[in-house]
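In: quick one: sequence plus predicted model below, questions after.
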Amino acid sequence: MTLYPDHRYDDHGQLRPPLWFWPIALLLTRAVWLFLMAGATRQGGSELLALLYPERWSLYLSLLTDLPALLALLACGGTFASPDGWRARLRRLSPQLLIVSALGGLAMQIHALMSLGWQFSWLNALVLIASLWSLWYLLRSRQLREYAADRPHGPDA
């Protein structure tokens, strides 16, 4: 008997990440995706980054705060092949990595709002609400903790 329905397990018997893992991880790694999209567009990439990140240090700091969430994304698959490998260890740390990334992103958002004099904009408000909800989910999710604690069984199990 399993704890969750069969569709929550992959072909190797490991728990899949919870549904909200993916949108939260994408939200927490948005600077990385913007950087990659700017690199993919040859002419307008630097202008796009300059528009979204007027100070270059804020882009680098955002990329740094996105790194833990990116590591949690990298740990999603392939842990069955090596139960004690680096991906399996990162998978066990994925809730903490996501929380660190969420706190760093929230600190960056609050700093940006303070530098703007707390001027209201819908985009900033929506991202702030999404970040706060993501942090709440990461702190409270039993499914995420169980996903991280699920040990791979090895290739011959």
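Out: Arrived safely. Everything quoted here is computed from the prediction, not taken from an experiment.
In: okay, CA-based contacts and neighbour counts for the rest of this
Out: Will do.
In: could you check how far L103 is from E55?
Out: Counting by CA to CA, to the nearest Å, the gap between L103 and E55 amounts to 21 Å.
In: actually C76, sorry about that
Out: When CA to CA is the yardstick, C76 and E55 sit 33 Å from each other.
In: ok, these two, which is more surrounded?
Out: Under the neighbour definition other CA atoms under 10 Å, C76 and E55 were set side by side, and C76 has more, 17 against 11.
In: could you pull out the helices for the chain?
Out: Assigned helices in the chain, in chain order: 21-28, 30-40, 45-52, 56-74, 86-115, 122-140, 142-149 (criterion: DSSP state H).
In: for the fifth one, which helices and strands make contact with it?
Out: If you count contacts as 3 or more CA pairs under 8 Å, 6 or more residues apart in numbering; DSSP states H and E, helix 86-115 packs onto helix 21-28, helix 56-74, helix 122-140, helix 142-149.
In: would you list those helices in a markdown table and tack on distance to R89?
Out: Compiled in a markdown table, those are given as follows (distance: least, CA to CA, whole Å):
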| stretch | distance to R89 |
| --- | --- |
| helix 21-28 | 18 |
| helix 56-74 | 10 |
| helix 122-140 | 18 |
| helix 142-149 | 9 |
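In: adding another structure so you can compare the two:
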Amino acid sequence: MKNIEFHPAHYDSQGRVKLPLLFWCVLLLQARTWVLFVVAGASRDQGSTLLNLFYPDHDNFWLGLLPGVPAVLAFLLSGRRQLFPRLWYSLRWLLILAQVVLLCWQPLLWFYGEPMSGIGIALVVADIVALLWLLTHPRLRASFAIEKD
């Protein structure tokens, strides 16, 4: 028997819990360096200017791609999560770990001399909210649960 703690609209046609809309926003937040990379690549002429604006230190750019890897993996696997149930289940914990890394990274940059900015503070606040949401949202937790037949 299916779990009935959610509204019937929260299930897809196969009876799986749909991923919440805010989940996609959290993935974009985690993959922000990947999004910048794609936008810079698409804007050809201004691409290097755009990358230098957000990442004047190129080492930080390459390091910024690492915490976004679980988010990119979640984007790719979300449509086929039933084919890789154990990987999908463990992906939630990878997303939480990546969110903790992102949350600690910005204050660490400030500690090492990068000036504080409004964008940096907004990203830290958004990272805190995203981490709390990843840890506590019941529908998200249910969508990552391993289905028992």
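Out: Structure received. Worth saying up front: this structure is predicted, and the values here are computed from it rather than measured.
In: nearest the middle, which residue of the second structure would you pick?
Out: Centrality entry for the second structure: nearest residue to the mean C-alpha point is L27, 2.8 Å, by CA atoms, centre = their mean.
In: run a quick neighbour tally on the residue nearest to L27 of the second structure when sequence neighbours are not counted.
Out: Beyond its immediate neighbours in the sequence, the residue positioned closest to L27 of the second structure (CA to CA, 6 or more residues apart in numbering) is A71, lying 5.1 Å away. A71 of the second structure sits with 26 neighbouring residues when counted by other CA under 10 Å.
In: roughly how far does A71 of the second structure sit from I96 of the second structure?
Out: A71 of the second structure sits 10 Å away from I96 of the second structure, taking CA to CA as the criterion.
In: and E5 of the second structure, by the same measure?
Out: Going from E5 of the second structure to I96 of the second structure by CA to CA gives 24 Å.
In: the more surrounded of the two?
Out: Comparing E5 of the second structure with I96 by neighbour count (other CA under 10 Å), the higher total belongs to I96, at 18 against 8.
In: so what does that one match up with in the first structure?
Out: Aligned against the first structure by TM-score structural alignment, I96 of the second structure finds its counterpart in I99.
In: so stretch 26-33 of the first structure corresponds to what in the second structure?
Out: Counting by TM-score structural alignment, stretch 26-33 of the first structure pairs with residues 28-35 of the second structure.
In: list of residues touching that stretch?
Out: Identification of contacts with stretch 28-35 of the second structure by CA atoms under 8 Å, 6 or more residues apart in numbering yields F61, G64, L65, P67, G68, V69, A71, V72, A98, Q99, L102, D127.
In: the first structure: which residue goes with the residue nearest to L27 of the second structure?
Out: The alignment partner of A71 of the second structure in the first structure, by TM-score structural alignment, is A69.
In: closest to R42 of the first structure out of the helices and strands packed on helix 86-115 of the first structure?
Out: Proximity to R42 of the first structure, assessed across those by CA to CA, is greatest for helix 56-74 (18.5 Å).
In: skipping adjacent residues, who's closest to L103 of the second structure in space?
Out: D127 (5.5 Å).
In: check contacts around the one you found.
Out: For D127 of the second structure, the residues meeting the contact criterion (CA under 8 Å, 6+ apart) are L29, Q99, L102, L103.
In: can I get the residues you listed in a markdown table including neighbour count?
Out: Supplementary listing: the contacts of D127 of the second structure in a markdown table, determined by neighbours: other CA atoms under 10 Å:
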| residue | neighbour count |
| --- | --- |
| L29 | 20 |
| Q99 | 26 |
| L102 | 23 |
| L103 | 19 |
